[in-house]
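J.: Structure of the sequence below:
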Amino acid sequence: MPITRTAGRAALAAALGVLLLTAVPAHAINSYNATPAPERTEVGALVVQWDDDADPATPDRVDWMCSGTMLDGRTFLTAAHCTSDWPAGARFYVSLDQDVQSELDAARAAHPGDPAAVAAAVAVEGAAHQDPAYPGPAGDPHDIAVVQLPAAPVAARWHFTPATLPTAGLLDSLGPQGLNATAFTVAGYGTEEAQRGPGGLTHPGGGVRMKAPLTFDALNNPWVRLAMTAPQGNGGACYGDSGGPNFATVGGRFLLVATTITGDGPCYATNVAYRLDTPAARTFLAPYVTLP
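T.: Below you'll find the model as predicted:
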């Protein structure tokens, strides 16, 4: 059963890109078998501006929180747990820059004490819409959301080709043999796998768009589970990759078939991604984009 965040914990939870499913957190891109992804121009970072101390006299906080994908010129797909349970007045932005963390660092130096200017310097503001059925039961948490952006500022700032969505029931139609033979790729801005140091386990990195190969593990409604195990040549997702894309090459086409939601805590084994070819996902997306 998904555990929703309270407003008081929203900033911390979203900073980790966390949704709990049977007490297992969501995740981001590993260091092993992963490479930078400057060519994946449709993949972006969700940037949030919010009040993290309930004191109107102090500046709001601005940071990148999750990952996502442009579906057309103005629609950014992400996870509902990335856009929900924020303090009142939270503002959502999208950046398609390759290195969002460096852009934020430079903007903070240029606009000290002005969070709105920092956010505007790195990203375009939009309106978040999440599935009204979120958080649903474990059988389908409806963990899907979009951020609707003004098309002109996005086009003026970045050049990209929107992702291609799958047809209804595509993953089911491939069958076990087809899924096992399918090449999967995960992308996002998240941190690396758990690393042990003097202070205990940490997840370094984050804020740079990366990609990694995955292989098929299991399929059900609403999940596709993808193996991240290094010996098989896989990489995978980790904290901050929530909402980010899982692509599949099917019939020579590079398709956005699922979004990262959860996985194992250390980010070594399995990426659990929300399918986009199911009736529930397509029903949510239909008002915002043209479905294949």
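
J.: make it CA atoms for all contacts and neighbour counts henceforth
T.: Noted.

J.: Break down the stretch 1-150 of the chain into its strands, ranges please.
T.: Along the stretch 1-150 of the chain, counting by DSSP state E, counting those that start in this stretch, strands occupy 35-36, 43-50, 61-70, 75-78, 91-95, 124-130, 145-148.

J.: okay, the ones you listed in TSV with distance to Tyr274 and mean neighbour count next?
T.: Formatted as TSV, those follow (distance: least, C-alpha to C-alpha, whole Å; neighbours: other C-alpha atoms under 10 Å):
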stretch	distance to Tyr274	mean neighbour count
strand 35-36	23	16
strand 43-50	16	28
strand 61-70	13	28
strand 75-78	10	28
strand 91-95	21	25
strand 124-130	14	20
strand 145-148	11	24
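
J.: before we go on, could you also do this sequence so I can check it against the first one:
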Amino acid sequence: MRSIQILSLPLAMLALSACGTGEPATSESKIINGTLAPDGGVIEQSTVALVSSNGQVFCTGTLIHKNFVVSAGHCLSNFGGTLYIGFGRSSSEFQYVKAADYEVSPGYTGSFNKAVPSDISVIELSSAAPAGYKPVAIYKGTVAQGSSLALAGFGQTQSGGSGRLYYTSVGVTSKTSNEITVYKGGTGSCYGDSGGPAYVTSGSSLQVIGATSRGQAGCGGSSVYTNVAYHLNWLRGWTGVSL
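T.: This next block holds a predicted model:
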């Protein structure tokens, strides 16, 4: 796993994914002390797994349109295999849709020492999401410090298991126009949860506000999320849909 130092933050941080060329290594992701996503709930309907051709779940993404998924840039910047998107709460029950194409943000440099890391990617599905799975809207508002967000991702938990969708709630500790930092002691995202959503409640619905970028070494501290709406013009231009 490749570590990346963040000079703008007080502690060294790690990208939350196994990265490299060709097929990715097995994910060590975990939503620490999270809860299994409700069967058929909004989180399951819109949170998806990025899966390599050898069946390994290596990142997470969010369905933002029936034909498009948003994830992290570092998940796909060095990916060299065939990409599949897994729909379901567990790898044992996934429905798979092959990716037709994907693009990493042109602003992503692979370095988190820049003012705008642009750690975001978008995936086009070869066919629409399976019946029962619904995209979520991108949240275009702002959140205040202390606001509660729901994080979701696939992978191992502290109690074991892998390839299952868990979620948890955390609070916003700081934000810029392009990134959101979250933290809650004892819970949060970790290695391999990269690209997974941070959801905010807007009215009576959940909307995606962030895509997991990186977190403190050891997964006991803050996590940084790319603000999806900051990249809305690029996403609209690449997908050709209004979002």
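
J.: nearest to Phe184 of the first structure, of the strands of the stretch 1-150 of the first structure?
T.: Proximity to Phe184 of the first structure (C-alpha to C-alpha) singles out strand 35-36 among these, at 14.4 Å.

J.: What is the three-state secondary structure of Ala248 of the first structure?
T.: What DSSP: H, G, I helix; E, B strand; the rest coil gives for Ala248 of the first structure is strand.

J.: ok, back up a step: for Ala109 of the first structure, find the nearest of the strands of the stretch 1-150 of the first structure.
T.: Smallest distance to Ala109 of the first structure across the strands of the stretch 1-150 of the first structure (C-alpha to C-alpha): 12.9 Å, for strand 61-70.

J.: I'd like to know which elements the closest one is packed against.
T.: The contact analysis (3 or more C-alpha pairs under 8 Å, 6 or more residues apart in numbering; DSSP states H and E) places strand 61-70 of the first structure against helix 10-15, strand 43-50, strand 75-78, helix 100-110, helix 115-122, strand 245-250.

J.: quick one: the helices in the stretch 151-292 of the first structure?
T.: Along the stretch 151-292 of the first structure, counting by DSSP state H, counting those that start in this stretch, helices occupy 151-157, 170-180, 279-285.

J.: which one of the ones you listed is the most hemmed in?
T.: For those, the largest average neighbour count (mean count of other C-alpha atoms under 10 Å) is found in helix 279-285, namely a mean of 18.

J.: quick one, what contacts Glu103 of the second structure?
T.: 76, 121-123 (C-alpha atoms under 8 Å, 6 or more residues apart in numbering).

J.: and the residues you listed as CSV, adding distance to Val48 of the second structure?
T.: As requested, the contacts of Glu103 of the second structure are exported to CSV (distance: C-alpha to C-alpha, whole Å):
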residue, distance to Val48 of the second structure
Leu76, 15
Ser121, 14
Val122, 13
Ile123, 11
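
J.: Distance of the aligned partner of Gly210 of the second structure in the first structure relative to Tyr274 of the first structure?
T.: Superposed on the first structure with TM-score structural alignment, Gly210 of the second structure falls opposite Ala258. Distance, Ala258 of the first structure to Tyr274 of the first structure, using C-alpha to C-alpha, to the nearest Å: 5 Å.

J.: Find residues that contact each of the two.
T.: Val224.

J.: out of those two, which sits in the busier spot?
T.: Tyr274 (29 against 26; other C-alpha atoms under 10 Å).

J.: which ones are touching the more buried one?
T.: By C-alpha under 8 Å, 6+ apart, the residues touching Tyr274 of the first structure are 143-144, 222-224, 258-261.

J.: Apply 10 Å and report the result again.
T.: 79, 140-144, 220-225, 243, 245-246, 257-262, 281 (C-alpha atoms under 10 Å, 6 or more residues apart in numbering).

J.: Could you do Arg236 of the second structure as well?
T.: 242-243.

J.: That one maps to what in the first structure?
T.: Aligned counterpart of Arg236 of the second structure in the first structure: Ala286 (TM-score structural alignment).

J.: likewise Gly155 of the second structure?
T.: Counting by TM-score structural alignment, Gly155 of the second structure lines up with Gly190 in the first structure.

J.: Make sure that match is actually in contact with Ser242.
T.: Yes. The criterion here is C-alpha atoms under 10 Å, and Gly190 of the first structure meets it with Ser242 at 8.0 Å.

J.: related to what we said a few turns ago, how much space separates the match of Arg236 of the second structure from Leu71 of the first structure?
T.: Counting by C-alpha to C-alpha, the gap from Ala286 of the first structure to Leu71 of the first structure is 12 Å.

J.: Would you confirm that Thr161 of the first structure contacts Phe254?
T.: No. Applying C-alpha under 10 Å, one finds Thr161 of the first structure not in contact with Phe254, separated by 11.8 Å.

J.: So for the two, which sits in the more crowded spot?
T.: Phe254 (17 against 13).

J.: In contact with the nearest residue to that one once chain neighbours are set aside, which residues?
T.: Closest residue in space to Phe254 of the first structure, ignoring its immediate chain neighbours: Ala248 at 5.8 Å, by C-alpha to C-alpha, 6 or more residues apart in numbering. By C-alpha under 10 Å, 6+ apart, Ala248 of the first structure lies in contact with 166, 171, 179, 182-186, 213-215, 254-258.

J.: Got a quick PyMOL command for the buried subset of those?
T.: To isolate the buried members of these in PyMOL, using 16 or more other C-alpha atoms under 10 Å:
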select buried, resi 166+171+179+182+184+185+186+213+214+215+254+255+256+257+258
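
J.: Next step: the contacts of Ala248 of the first structure restricted to strands.
T.: Judged by DSSP state E, strands contain the following of the contacts of Ala248 of the first structure: 183-186, 213-215, 254-258.

J.: sorry, back to before: mind putting the helices and strands packed on strand 61-70 of the first structure in a markdown table, distance to Ala155 of the first structure included?
T.: Shown next, in a markdown table, are those (distance: least, C-alpha to C-alpha, whole Å):
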| stretch | distance to Ala155 of the first structure |
| --- | --- |
| helix 10-15 | 27 |
| strand 43-50 | 14 |
| strand 75-78 | 12 |
| helix 100-110 | 18 |
| helix 115-122 | 14 |
| strand 245-250 | 21 |
